[in-house]
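Asks: okay, sequence plus prediction incoming.
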Amino acid sequence: MSRIELIATATFGLEAVVAREVKELGYEDMMVENARVTFAGDNDAICRANLWLRAADRVLVKMGEFKALTFDELFERTRALPWTDWIPENAVFPVQGKSVKSQLHSVPDCQAIVKKAVVEKMKQKYKKNWFEESGPRYNIEVALLNDTATLTIDTSGAGLHKRGYRKLGSQAPLKETLAAAMILLSRWQPRRVLIDPLCGSGTIPIEAALIGLNMAPGLKRAFAVEDWPVIPKKHWLKAREEALEAVSRDRDLQVFGSDIDGEALNLARYHADQAGVGGKVFFQKLPVSELRSKRKFGYIICNPPYGERLGDMRQVEELYRNMGKVFKELDTWSFYILTSHPAFERFFGRKADKKRKLYNGRIQCNYYQFFGPRPPRRGEGDTFIGA
């Protein structure tokens, strides 16, 4: 198809990050709204967006958008959309829904009506009254907001945060999409050292290494759309070959993670190997109080405990005090810290230069940004050490 309207969904607060990524892929015809970036593309755009977008949640095909004040209106306007351009007669096509501030507030009813409308459209095309639903999967969503219905098909399948490298679980993991967004918001450059001194199972350092090596985050996973006959296999072959050729495997990175939890660090090393960056990111067991670096300029990006999920509040506040003391010694570094604690700056001992509201799951957080001085254009090497 020559022109397709696509939606890259995003967590609230990350729309501008996703929009920048879409633009860097070469798609400039876009509109940025709450929790989504709508852009125009083609078959290749579907493949490339799924493979390359680091901070987006999903990539959807936008089938249509219209006012729907009655169930009849929802049915007729849904049936008028070109479903059979996408959906084959053996497709599995469940319908999910949501409704916010709309007269059609019964989500189950809306889902049933959309399903019936799609079936009626398919009856016209395929000249049959019953569909087996044994083929590829097409997840349809009807989203109603202020009486406007948006109909989409999900091309991603599993959310884009599922890169394919996190095979084993860990306590309170940070989503890969949020970790990548934190790095992209910091404007970190691969020639600079990056340390996460509270790395847990390693998500931030691993995502930094993927960015530093220009590795597409979706290379190690499959997507629902790969099974769709409407997208020829040649488009996926082209997109994956393009992504493999883009990897800068010879680039030297200085990406480090440390933690006091040895079991979490074992997971981090395993995940780094699974992600293909095992030789590019380094982990060690180390308390925050012993963090040192010989380099004059660098980045610390971390997601410390909040006191809501891990440990009690007093322990967390003491950790923030220790972070403030240790980071103060790295007076030419930049720090980027995500936490939901409302008094973080007071315990850290310094007011952030900038803060941004982000969501870690359903937890509202602030992303505190402390800017160090701009380094010389070319810097010296560095070593990450303990005390």
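Replies: Happy to help now that I have it. Numbers count the residues shown, from 1 in each chain.
Asks: going forward, measure contacts between C-alpha atoms and count neighbours the same way
Replies: OK.
Asks: now the helices for the stretch 201-350 of the chain?
Replies: For the stretch 201-350 of the chain, the helices defined by DSSP state H, counting those that start in this stretch cover 203-212, 233-246, 262-275, 313-329, 344-348.
Asks: of those, which is nearest residue 167?
Replies: Among these, helix 262-275 comes nearest to residue 167, with 7.2 Å by CA to CA.
Asks: residue 372 against residue 332, yeah?
Replies: Yes - between residue 372 and residue 332 a contact is recorded at 5.0 Å, counting by CA atoms under 8 Å.
Asks: mutual contacts of these two, please.
Replies: Residues touching both residue 372 and residue 332 by CA atoms under 8 Å, 6 or more residues apart in numbering: residue 297.
Asks: one more structure, for comparison:
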Amino acid sequence: MGKYQLIATAAMGLESLVANEVRALGYECEVENGKVIYMGDENAIARSNLWLRTADRVKVKVGEFKAYTFDELFEKTKALPWEKYLPEDAEFPVTGKSVKSKLFSVSDCQAIVKKAVVERMKSTYKRNSWFDENGALFKIEVALLKDVATITIDASGQGLHKRGYRVDQGEAPLKETLAAALVSLTNWKDEKPFIDPFCGSGTIAIEAALIGQNIAPGFNREFVSEGWGWIPSKVWEDARTEAEDLAKYDQPLEITGSDIDHRMVKIAQENAFEAGLGDLVQFKQMQVRDISTSKEYGVIVGNPPYGERLGEKKAVEQMYKEMGQAFSKLDTWSVYIMTSNEEFEQLYGRPATKKRKLFNGFIRTDLYQYWGKRPPRQVD
């Protein structure tokens, strides 16, 4: 088994959650802006892709160095051990980005990195001609930040939010990774009832069910690194067997999603069935003001409309008021609402216990947290 430096990329504000997940897999890590860095072998690449719920993707770091000139970028890229990663027939497109760096032309940086890799491969594989690139895919990225070039290979392929269960979606779908983060930021445990009153296509409720039954989020999809010859297929088989063994399919859950739009309720049901959770998560058409329950000590997580579009603001403000009135009766429940509306607390009717800044795509939001009463301590 080899040793690789791995990077799990994360949306802004979710780095600590990704780090917790990496540590739960047994790897020590460092947290930086937008990423979590750790060492691991081939098993770590497979397990990270299968298990990381809140990360965007997993990358293998090939090298990092300062580069002020194109010559430097070329020579230092060429000096990296590309033969350790790329077979002779590898398909290796290069993408790039540059922030606050002297080498600001991304297209030039991409072309130079590509040329440098080709030159290294020519000398390794004793080739004079260009490569056919008809084998496994290795997506190389050169990222320049303040003149430091970090060169990685993407081990995920499609982003990790692509779980494979979304048959359909609404017009502003919540990323599965952010939905999982919203659940992870609550005090919910699998024995508690859980409600998403703005379920849309069902993502938060489905992610809660995956967490509740400890189902690996990547269990039903494939990853680009499964095609890499230096990761034996047995590594992937063992990682999937481990995921199957750790799943708690018998864990009963009480998860409900509701939405005002009957079409979204139908889509949510279809997505839950695609995820294999159709009998586990209940979806129904309902307005938020009509939500009531006799159950205690549950958790409500919602991503309601923000009222950012013209004509929506008044209706959304009224809905926030009705939500506050309905939920005020549920004093043992904890409520977590994500919105960009800065007047949410006034409209809802009380200040949050705690707020956490999050980004829904490029929209800056706050997660307003209202903690319910604690259950009485059990006396033996």
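Replies: That came through, no problem. Source: prediction; values computed, not measured.
Asks: could you say which of the helices of the stretch 201-350 of structure 1 is packed most deeply?
Replies: Ranked by mean neighbour count, the helices of the stretch 201-350 of structure 1 are led by helix 203-212 with a mean of 27 (mean count of other CA atoms under 10 Å).
Asks: span of stretch 53-70 of structure 1 from start to end?
Replies: 37 Å (CA to CA, to the nearest Å).
Asks: what residues sit buried inside that stretch?
Replies: Using 16 or more other CA atoms under 10 Å as the test for burial, stretch 53-70 of structure 1 gives 53-65, 68.
Asks: which of these sit farthest apart?
Replies: Pairwise distances across those (CA to CA) peak at 33.6 Å, for the pair 54 and 68.
Asks: now the most centrally placed residue in structure 2: which helix or strand?
Replies: In structure 2, the C-alpha nearest the mean C-alpha coordinate belongs to residue 177, at 2.9 Å (CA atoms, centre = their mean). Element membership of residue 177 of structure 2, judged by DSSP states H and E, is helix 176-184.
Asks: how far does that helix sit from its chain's centre?
Replies: Relative to its chain's centre, helix 176-184 of structure 2 lies at 7 Å (CA atoms, centre = their mean, to the nearest Å).
Asks: distance from it to structure 1 after superposition?
Replies: Helix 176-184 of structure 2 differs from its equivalent in structure 1 by a mean of 0.3 Å after superposition (mean CA distance after the TM-score superposition for structure 1).
Asks: and that helix, what does it pack onto?
Replies: When contacts are defined as 3 or more CA pairs under 8 Å, 6 or more residues apart in numbering; DSSP states H and E, helix 176-184 of structure 2 sits against helix 203-212.
Asks: which residues touch the helix it packs on?
Replies: 174-176, 179-180, 182-183, 189-190, 195-196, 199, 216-217, 251, 253, 255-257, 268, 272, 275, 277, 280-281, 301.
Asks: you'd agree residue 165 of structure 2 is up against residue 275?
Replies: Yes - taking contacts as CA under 8 Å, residue 165 of structure 2 lies within contact range of residue 275: 4.9 Å.
Asks: and the next helix or strand past the biggest strand by length in structure 2?
Replies: In structure 2, with assignment by DSSP state E, the single longest strand is strand 57-66. Next along the chain after strand 57-66 of structure 2, taking DSSP H and E as the criterion, comes helix 70-78.
Asks: the helix or strand just after that next one vs structure 1, average distance?
Replies: Going down the chain from helix 70-78 of structure 2, the next helix or strand is strand 94-99, by DSSP H and E. In the superposition with structure 1, the average deviation recorded for strand 94-99 of structure 2 is 0.6 Å (mean CA distance after the TM-score superposition for structure 1).
Asks: by contact count, what packs against strand 94-99 of structure 2?
Replies: helix 106-125, strand 139-145.
Asks: circling back to that earlier point, so which of the helices of the stretch 201-350 of structure 1 is nearest residue 361 of structure 1?
Replies: helix 203-212 (15.1 Å).
Asks: now that closest one on structure 2. Mean distance?
Replies: Mean deviation for helix 203-212 of structure 1: 0.3 Å (mean CA distance after the TM-score superposition for structure 1).
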